[in-house]
Structures are given as structure tokens and as C-alpha cells.
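Novice: All I have is the shape, not the residue letters:
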């Protein structure tokens, strides 16, 4: 049975379902603000865009503060490709800015308040059911895989043998963010002994994967092949890279779509401990 999609590929770009829901909610807020603002001759679009940018900035700053030691320079701090944001931090900062705007601009209170309420309702009505589905538990799929030596295996077999939480990275050699994050995984696999890492290549043959590992001088354990990309279908991961975090009981507890840095990997691992 195919799982609910966790990400959607649009050409060379990919979006997580969470990102799409935020875009939807923001669009609803803009529409509601425009309709109510037109009636009261008070535009809200600029304020809403400022709110979004400030909330994103706050979420990033809080995340960086939490995982400061995982960054090695200014450039890595500014690299947003790792998706390193603290949702609660962004929510607090955004609510603070919205409260200040409502207090300072009495004319905007009704249209801005209506826009924010419409956006929150849109997000809650869509994200809520998805969250309930996630909380019902999603066990390790038993999708047939093969090792680089050609032996058949699957993730439950690996998890049973290791008896530890399992991090599963879906990747391909043609995927630039997959290539960039591999050294992060290599370091983590060598340094962290209480977590098992598995790297499930999607749709490529063993010679291509081995050539890539040799060219990049990567020393990785548990590199597996999924020739028919069945694992992506089963887990709902429609874009690469996707990293799945399973606890010691084999239940999915977290999913990260997109490139991982040391900081975002550390965030994901915290939920396994």
C-alpha cells in the first residue's frame, strides 16, 4: 500500500507537504486580507509579506542559536538549503510582530486580523488531519532491496540485526543535494555508534553507485539498492533526497526532505534519543 506523499517533485525542484501547506495558508491569508481590506480601504499584503519574512528569519536565528556548534563558518550559517528552521521560534517571532502591527495600526486590525485567522484556519484544517495520520504510526517497510554485493535484504532485517534506531537516506548519484550531504552522513556514521544509517539508492545500478563512492572517496556502510524506486513509493517520498528517522521499535518518528547539514541531522537524531 502506497503511503501518503510526503513530498512532491515539480520539475527539478521538490517541496515537502508541510512547505506546500504553508504556501497554501499564506495564499489564503493574502486573499482574505485583500477582500476585507478592499472593503475597509486598508491594504494588508505588505504587512503579510513582512510577517512571513520576519517569522522565517526568527525561525532561522533560533535554529542557528540552538545548533551553533554544528556550523563551521558564516557561509554555512547563511546556507538555507539545509532547511534549518525552528518552527516554534518562527511562530513566537511572527505572533510578536503581528501583535505589534495590530497595536500600532488600528485601521489594519480588522483586515489583518481576518487575514491571519483565515490563514491559520486553512493551515489547521489541512495540516491537522495529516498530523493525525502521522501519529498513527508508520512501521519500517519491507520493500525488497539488494546490497552492493547482490544479496537480497530489506530494512526490517537490517533493523533486527542492529537493534538500534535507524536513519534511512533515499538518494541518487545525479542529485546535487544528495551528493553534498554524503560527507555529513559519512562523518555521522563513523562517530555515532548508537544509530544505524542506511543509504538506499533510488533506481541506479551497482556499477554506477560503486563508481560514485570511489570517486568521492566515501566509506559508507549499509549502502543498498532499490532498482525500481519502490521504497520511495511506499514511504511517499517523491523527491530526493529524503531522510527517514525510525526509532528502535521500527516506527517512523521524523522525516526530513531536502539536503541535510550537520545541524539539521543533529536535530533529527535528537528525536530518536
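Specialist: The structure has been received and is ready for your questions. Quick caveat, the model's predicted, so the values are computed rather than measured.
Novice: use CA for all of it now, contacts and neighbours both
Specialist: Noted.
Novice: show me the contacts for residue 125.
Specialist: The contact partners of residue 125, taken as C-alpha atoms under 8 Å, 6 or more residues apart in numbering, number zero.
Novice: Which strand or helix spans it?
Specialist: The secondary structure element spanning residue 125 is helix 109-135 (assigned by DSSP states H and E).
Novice: which of the residues in the helix or strand that that helix is followed by are buried?
Specialist: Past helix 109-135, heading to the C-terminal end, the next element that is a helix or strand (DSSP H and E) is strand 145-147. Of the residues in strand 145-147, those scored as buried under the neighbour-count criterion (16 or more other C-alpha atoms under 10 Å) are 145-147.
Novice: and what of stretch 175-183?
Specialist: Neighbour-count burial for stretch 175-183, counted by 16+ other C-alpha under 10 Å, picks out 177-179, 181-183.
Novice: ok, so of these, who is nearest residue 16?
Specialist: For the buried residues of stretch 175-183, the residue nearest residue 16 by C-alpha to C-alpha is residue 177; the value is 14.9 Å.
Novice: And the closest one, how close does it get to residue 232?
Specialist: Here the distance between residue 177 and residue 232 works out to 17 Å (C-alpha to C-alpha, to the nearest Å).
Novice: and if you look at residue 28?
Specialist: Plainly put, residue 28 is 31 Å away from residue 232 if you go by C-alpha to C-alpha.
Novice: let's bring in a second one:
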């Protein structure tokens, strides 16, 4: 598991106000990038998970001490390298459901993003650049963690990305990788197994290095 630099991550999985998904936390490196520039208080997770509430408490303590809280992608017990992700489903924007099995046979890069996450938005042009450079050696799939599919569609239109993008409304794929940060990028083998995850934003050079190290793809944009 790779960990981002201190300013790279903008969220931890503390639960949306409606009780689902990654909860937004202001990225102070982008003044005004979050909707009102303020961190939003997390609501309790109705599914009864202790882990998100514990992480929320840690974040509050660190913030009070003036220490930068670095969100990290942590693999849940049993969700390490080799976890089979092939049967996980997501919603396609062109209609119907997709599964990661649809991409079997080719290495897959899955990027978890949200329109309210400034680092997510910043890295999307870099992902597009690497997607074009690798030219089919690796398949890219962006999965929105937004509360609505329309928010993701608007972002895709604004950034101009052309790789596959879908919606992960129940966080099925996101949670299967054990991620608690936004953005997070996961590498999946041609047989549908989890290879590695990276928490935080990636520029084109760092993304290529991550792909080369994890999937053995030799390419430099």
C-alpha cells in the first residue's frame, strides 16, 4: 500500500451527511475549493462501523494539536493483495451495471474520485494523459463517490476525460479495497485481483511509476 504526501488526501471515510460514503474535509491548500471552505461535521455511520468513528476522533485530536492529518488508504483485514474484485459492480453512465470482470484480460487502473474533492479534480488531466500514452496497455476506470451521478457527469464533461467513468453508489468497489481516503487509486491484475492501492493525488509521472511498479508496464509519458 502506498501513502500520499501530507497535503495529497482530502478525505477520510467518515460517512456522508446521509450516512454513506467518504465524507468531505476541506483541503486547506485550495482556498474556497470545498463548497463553503469549511470542514463538514461527520454523522454517525448507521451501519454501526466503529472504524470510521475512531478515525474521526483521531482526526479531531490531531487537528486540535496543530498536526496535519494525513489520510491513508488502509487495507481492511482480509482485503490485502490478491483480493478478488472481479464480481464487484458499479453503475455505468451509459445505462446498466458494470463489473470489474468486464475488464479481465488487461491490467486495470481504478481511480476513486468525487467532484467535491479538489485533489481528485486536479489529478484527472494527468490520468487522461497517462491513459492516452499507454494506449491500451492498461485500462482506466474512474468511479465516482458522489451522492449523485449528475455531479460526476458534470465533472467528466468539465475535465474532458475519455476513459471509462462510472458511479459507485453503494461504495461496493471503494470499500472492497479498504480505502478511507479520497482520491485513492487501485491497481487490478488482468485476472481481477487487487494488486496495490495509493492514497492521494498522483501527477502523470507518479502515476506511471505506480503502474510500472505494480503492474510491470514499461512506459514513460
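Specialist: Yep, that arrived. Source: prediction; values computed, not measured.
Novice: picking up where we left off before, quick one: which of the buried residues of stretch 175-183 of structure 1 sit in strands?
Specialist: With strands identified by DSSP state E, none of the entries of these belong to them.
Novice: can you tell me which of the residues you listed lies nearest to residue 209 of structure 1?
Specialist: residue 179 (11.7 Å).
Novice: Tell me which residues touch the aligned partner of the closest one in structure 2, please.
Specialist: With TM-score structural alignment as the criterion, the equivalent of residue 179 of structure 1 in structure 2 is residue 121. For residue 121 of structure 2, the contact set (C-alpha under 8 Å, 6+ apart) comprises 113-115, 155, 159.
Novice: on that earlier part again, so which of the buried residues of strand 145-147 of structure 1 comes closest to residue 252 of structure 1?
Specialist: Residue 252 of structure 1 lies nearest to residue 145 out of these, by C-alpha to C-alpha, at 18.8 Å.
Novice: Could I get the contacting residues of the closest one?
Specialist: Applying C-alpha under 8 Å, 6+ apart, one finds that residue 145 of structure 1 lies in contact with 152-154, 224-227.
Novice: From the residues you listed, list the buried ones, please.
Specialist: Of all the contacts of residue 145 of structure 1 considered here, the ones buried according to neighbour count by 16+ other C-alpha under 10 Å are 153-154, 224-227.
Novice: export those to a markdown table and tack on secondary structure and distance to residue 98 of structure 1?
Specialist: Converted to a markdown table, these look like this (DSSP: H, G, I helix; E, B strand; the rest coil; distance: C-alpha to C-alpha, whole Å):
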| residue | secondary structure | distance to residue 98 of structure 1 |
| --- | --- | --- |
| 153 | strand | 52 |
| 154 | coil | 49 |
| 224 | strand | 48 |
| 225 | strand | 49 |
| 226 | strand | 47 |
| 227 | coil | 49 |
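Novice: Can you add distance to residue 54 of structure 1 and give those back as TSV?
Specialist: What follows is those, written out as TSV (distance: C-alpha to C-alpha, whole Å):
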residue	distance to residue 54 of structure 1
153	47
154	44
224	42
225	42
226	41
227	43
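Novice: Which secondary structure element is home to residue 213 of structure 1?
Specialist: helix 206-215.
Novice: can you tell me what part of structure 2 that helix aligns to?
Specialist: Following TM-score structural alignment, the aligned partner range for helix 206-215 of structure 1 in structure 2 is 149-158.
Novice: where do the helices sit along the stretch 151-273 of structure 1?
Specialist: Taking DSSP state H, counting those that start in this stretch to define them, one finds helices in the stretch 151-273 of structure 1 at 155-162, 176-191, 206-215, 230-235, 262-270.
Novice: winner for burial among the ones you listed?
Specialist: Ranked by mean neighbour count, these are led by helix 230-235 with a mean of 20 (mean count of other C-alpha atoms under 10 Å).
Novice: Report the contact partners of the spatially most central residue of structure 2.
Specialist: Among the residues of structure 2, residue 112 comes closest to the average C-alpha position under C-alpha atoms, centre = their mean, at 2.5 Å. For residue 112 of structure 2, the contacting residues are 142-145, 174, 182-185, by C-alpha under 8 Å, 6+ apart.
Novice: if we can go back for a sec, ranking the contacts of residue 121 of structure 2 by neighbours, who comes first?
Specialist: If you count neighbours using other C-alpha atoms under 10 Å, the busiest of the contacts of residue 121 of structure 2 is residue 113, which has 29 neighbours.
Novice: quick one: that one and residue 151 touch, right?
Specialist: No. Taking contact to mean C-alpha atoms under 8 Å, the distance of 11.2 Å between residue 113 of structure 2 and residue 151 leaves them out of contact.
Novice: mind listing what residue 202 of structure 1 touches?
Specialist: 170-172, 225-229, 232.
Novice: Quick check, residue 129 of structure 2 in contact with residue 204.
Specialist: Yes. Between residue 129 of structure 2 and residue 204 there is a contact under C-alpha under 8 Å: 6.9 Å.
Novice: follow-up on the earlier one: can you list the contacts of residue 121 of structure 2 in TSV and add distance to residue 85 of structure 2?
Specialist: Output for the contacts of residue 121 of structure 2, formatted as TSV (distance: C-alpha to C-alpha, whole Å):
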residue	distance to residue 85 of structure 2
113	18
114	21
115	24
155	26
159	28
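Novice: how about residue 245 of structure 1, what does it touch?
Specialist: Residue 245 of structure 1 makes contact with 165-168, 252-255, 268-269, 272, according to C-alpha under 8 Å, 6+ apart.
Novice: at 10 Å what do you get?
Specialist: Contacts of residue 245 of structure 1 were listed using C-alpha atoms under 10 Å, 6 or more residues apart in numbering, and they are 140, 165-169, 197, 251-256, 268-269, 271-272.
Novice: Aligned counterpart of it in structure 2, please.
Specialist: In the superposition onto structure 2, residue 245 of structure 1 corresponds to residue 187 when matched by TM-score structural alignment.
Novice: State the distance from that match to residue 109 of structure 2.
Specialist: Between residue 187 of structure 2 and residue 109 of structure 2 the distance is 5 Å, computed by C-alpha to C-alpha.
Novice: same deal with residue 61 of structure 2?
Specialist: Distance, residue 61 of structure 2 to residue 109 of structure 2, using C-alpha to C-alpha: 34 Å.
Novice: Many thanks, have a good one.
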